[in-house]
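Undergrad: Next input, structure requested:
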Amino acid sequence: MSDEDGYFGESVAARYDESSAGMFTPDAVDPAVDLLARLAGGGRALEFGVGTGRIALPLAGRGVPVHGIDMSRAMTARLSAKPGGDTVGVTIGDFATTRAPGSFAVAYLVFNTINNLTTQDAQVDCFRNAAGHLEPGGCFVVEVGVPELRLLPPGQTAVPFGIGPAEWAFDTYDTATQAMSSHYVTVRDGRAEHSSIPFRYVWPAELDLMARIAGMRLRDRWEGWSGEPFTHESRRHVSVWEKPAD
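TA: Below you'll find the predicted structure:
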């Protein structure tokens, strides 16, 4: 990784909104914004990995002051260029350790972004960073998938998640290290192009322990933003940890 923007440089930023179009629909965005606005109350919100503003912009549109931390100047340039982008403050840096000015009622991290931190230490640092930004009684919210290891038969390391006429996408897993990578193969003009992004998958119970290390406690966990029950069949979760009020 040589790009100062990490794995989300100009080539990714230029097509990010289009390639993730399903995540920009009202059905995907509105429930998340509803919950975050309630948790923020009259306070400020901090987004780790703010990207192009999929959640930050509509949340700011609800009257919640929003600040974001992101390593990618290319991604945040798209945010700033959108209507309302000038209302969202941005600090460039690694959200595991970078400090933003002020304190916040809610910090949040969505769409599997915790997995972009590829070591357990970095993920723990992220929880500590969130707790350090929160006001007493504030909440840290994470949306992330449950590792898909149940889909791996013995001897297999890959799970496809996107198949189209000219595009294929699949994840590969190393169950010994919790390392995974998302791979994208695109055929253009008869030529195949391959790109991949490394991640570290993490279990719900492991996240709870990280929160405890950072001085927070689990308040709620649901399958999705609308409060669906989290069960052993759930493929993702939205979890809320609270910083003690005293």
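Undergrad: From now on I want contacts and neighbour counts done on CA atoms only, so please keep to that.
TA: Fine.
Undergrad: for the closest residue to residue 13 other than its chain neighbours, helix, strand, or coil?
TA: In space, residue 13 comes closest to residue 75 once its chain neighbours are excluded; the distance is 5.1 Å by C-alpha to C-alpha, 6 or more residues apart in numbering. Here residue 75 is recorded as helix under DSSP: H, G, I helix; E, B strand; the rest coil.
Undergrad: Surely residue 75 and residue 8 touch.
TA: Yes: counting by C-alpha atoms under 8 Å, residue 75 touches residue 8, with 7.0 Å between them.
Undergrad: what's residue 178 in contact with, if anything?
TA: By C-alpha atoms under 8 Å, 6 or more residues apart in numbering, the residues touching residue 178 are 200, 201, 202.
Undergrad: before we move on, the earlier item: looking at residue 75 and residue 8 now, which is surrounded by more residues?
TA: Taking neighbours as other C-alpha atoms under 10 Å, residue 75 and residue 8 compare with residue 75 leading, 25 against 20.
Undergrad: ok, back up a step: show me what contacts the residue nearest to residue 13?
TA: Shown in contact with residue 75 (C-alpha under 8 Å, 6+ apart): 8, 9, 10, 13, 51, 52.
Undergrad: and of those residues, the nearest to residue 164?
TA: The shortest gap between residue 164 and any of these belongs to residue 13, at 21.4 Å (C-alpha to C-alpha).
Undergrad: how about that closest one, what does it touch?
TA: If you count contacts by C-alpha under 8 Å, 6+ apart, residue 13 has them with 52, 74, 75, 78.
Undergrad: In which helix or strand does residue 232 reside?
TA: Per DSSP states H and E: residue 232 is located in neither a helix nor a strand.
Undergrad: how close does it sit to residue 219?
TA: 19 Å (C-alpha to C-alpha, to the nearest Å).
Undergrad: Alongside the first, I'd like the structure of this one:
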Amino acid sequence: MTSSELWTAETAERYDAEESESGTGMGSAAVLGPTLDFLAELAGDGRALEFAIGTGRVGVPLRARGVPVAGIELSEAMAAVLRRKADADTLPVTIGDMATTRVPGDFSLVYLVYNTISNLLTQAEQVECFRNAARHLSPGGRFVIELGLPPLRRLPPGQTAVPFDVSERHLGFDTFDLVEQILVSHHFTRDGEDGRYRRENSRHRYAWPAELDLMAELAGLELEQRVADWDGTPFGQDSEKHISVWRKPE
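TA: Below you'll find the predicted structure:
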């Protein structure tokens, strides 16, 4: 049993709209364009597998670009929203967790976007996620992860919370357990025009790039590149996230 928290039907129905409207803009063309360019180039003429494919924010348009895409998704409710966009023949989805679920065939690309590996709340499960990616990759194939870096340098002594979005409809902040490497994302979202706010939170296990590199090594993968965003900006000490690519040796 995975430690990931399960997305409910109610959350799945709101997910696409809220991601498009939030301060992150993850559903916008400006964000999706570079993401799809990056992934399509790595996939080449091969197949791509998205772990935790969700509602298909990335997988559906990547398939529309001509890349054969399959997905693994823990939440049946999220997969049901995806199914409205693409049928099972166009984009097959297997219900299961990304650490252990196996789908048929080999892939030139396995990818995890938008901090999703942090949904696995233990280091052991994250290691198994890398091993599962390696099992699916053909020789020379790549495993890609997009993951934010926890803003711990913004925490003065005694403070445990850092805001990441303060907008008219949404207030979001993270709180940190530095011992367990767990962050909790808190969301206060205004519903309608009556002034009422909906409160939600989700738990995540953050991991540093060096820790991920060790997980990759345990899975038999080698670091190929690390950049700060999908546009290829060099990764540095002030980067707020990274896109990392590991390669399965020939």
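Undergrad: Mind telling me the TM-score for this superposition?
TA: Remark: TM-score between the superposed chains equals 0.93 [TM-score structural alignment, normalised by the length of structure 1]; 241 aligned residues with a C-alpha RMSD of 1.5 Å.
Undergrad: Sort out which of the contacts of residue 178 of structure 1 are in strands and list them.
TA: residue 200 (DSSP state E).
Undergrad: I'd like the contacts of residue 178 of structure 1 as TSV, with neighbour count and distance to residue 145 of structure 1 appended.
TA: Formatted as TSV, the contacts of residue 178 of structure 1 follow (neighbours: other C-alpha atoms under 10 Å; distance: C-alpha to C-alpha, whole Å):
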residue	neighbour count	distance to residue 145 of structure 1
200	20	11
201	26	8
202	21	9
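Undergrad: Looking at the contacts of residue 75 of structure 1, which is nearest residue 131 of structure 1?
TA: Taking C-alpha to C-alpha as the measure, residue 131 of structure 1 lies nearest residue 51 of those, at 21.1 Å.
Undergrad: any idea what that closest one aligns with in structure 2?
TA: Using TM-score structural alignment, the partner of residue 51 of structure 1 in structure 2 is residue 54.
Undergrad: Excluding residues flanking it in the chain, which one is nearest its match?
TA: In space, residue 54 of structure 2 is closest to residue 78, 5.1 Å off (C-alpha to C-alpha, 6+ apart).
Undergrad: Residue in structure 1 paired with the one you found?
TA: Under the alignment (TM-score structural alignment), residue 78 of structure 2 maps onto residue 75 of structure 1.
Undergrad: Likewise for residue 93 of structure 2?
TA: The alignment partner of residue 93 of structure 2 in structure 1, by TM-score structural alignment, is residue 90.
Undergrad: Distance check, its match against residue 55 of structure 1.
TA: When residue 90 of structure 1 is compared with residue 55 of structure 1 (using C-alpha to C-alpha), they lie 14 Å apart.
Undergrad: List the contacts of the match of residue 51 of structure 1.
TA: Applying C-alpha under 8 Å, 6+ apart, we find residue 54 of structure 2 in contact with 73, 75, 78, 79, 82.
Undergrad: Where do the strands of structure 1 begin and end?
TA: 45-48, 66-70, 89-92, 104-109, 134-145, 158-163, 167-174, 179-188, 191-200, 217-222, 236-242.
Undergrad: want to throw the ones you listed into CSV with distance to residue 21 of structure 1?
TA: Below are these laid out as CSV (distance: least, C-alpha to C-alpha, whole Å):
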stretch, distance to residue 21 of structure 1
strand 45-48, 20
strand 66-70, 20
strand 89-92, 23
strand 104-109, 19
strand 134-145, 18
strand 158-163, 14
strand 167-174, 15
strand 179-188, 16
strand 191-200, 19
strand 217-222, 24
strand 236-242, 19
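Undergrad: highest average neighbour count across those?
TA: Greatest average neighbour count among these goes to strand 45-48 (a mean of 27), per mean count of other C-alpha atoms under 10 Å.
Undergrad: mean shift of it relative to structure 2?
TA: Its aligned residues in structure 2 lie a mean 0.3 Å from strand 45-48 of structure 1 after superposition (mean C-alpha distance after the TM-score superposition for structure 1).
Undergrad: Name the nearest residue to the aligned residue in structure 2 for residue 170 of structure 1, sequence neighbours excluded.
TA: Under the alignment by TM-score structural alignment, residue 170 of structure 1 pairs with residue 173 in structure 2. Distances taken as C-alpha to C-alpha, 6+ apart place residue 163 nearest to residue 173 of structure 2, at 3.8 Å, with adjacent residues excluded.
Undergrad: repeat for residue 35 of structure 2
TA: residue 230 (5.4 Å).
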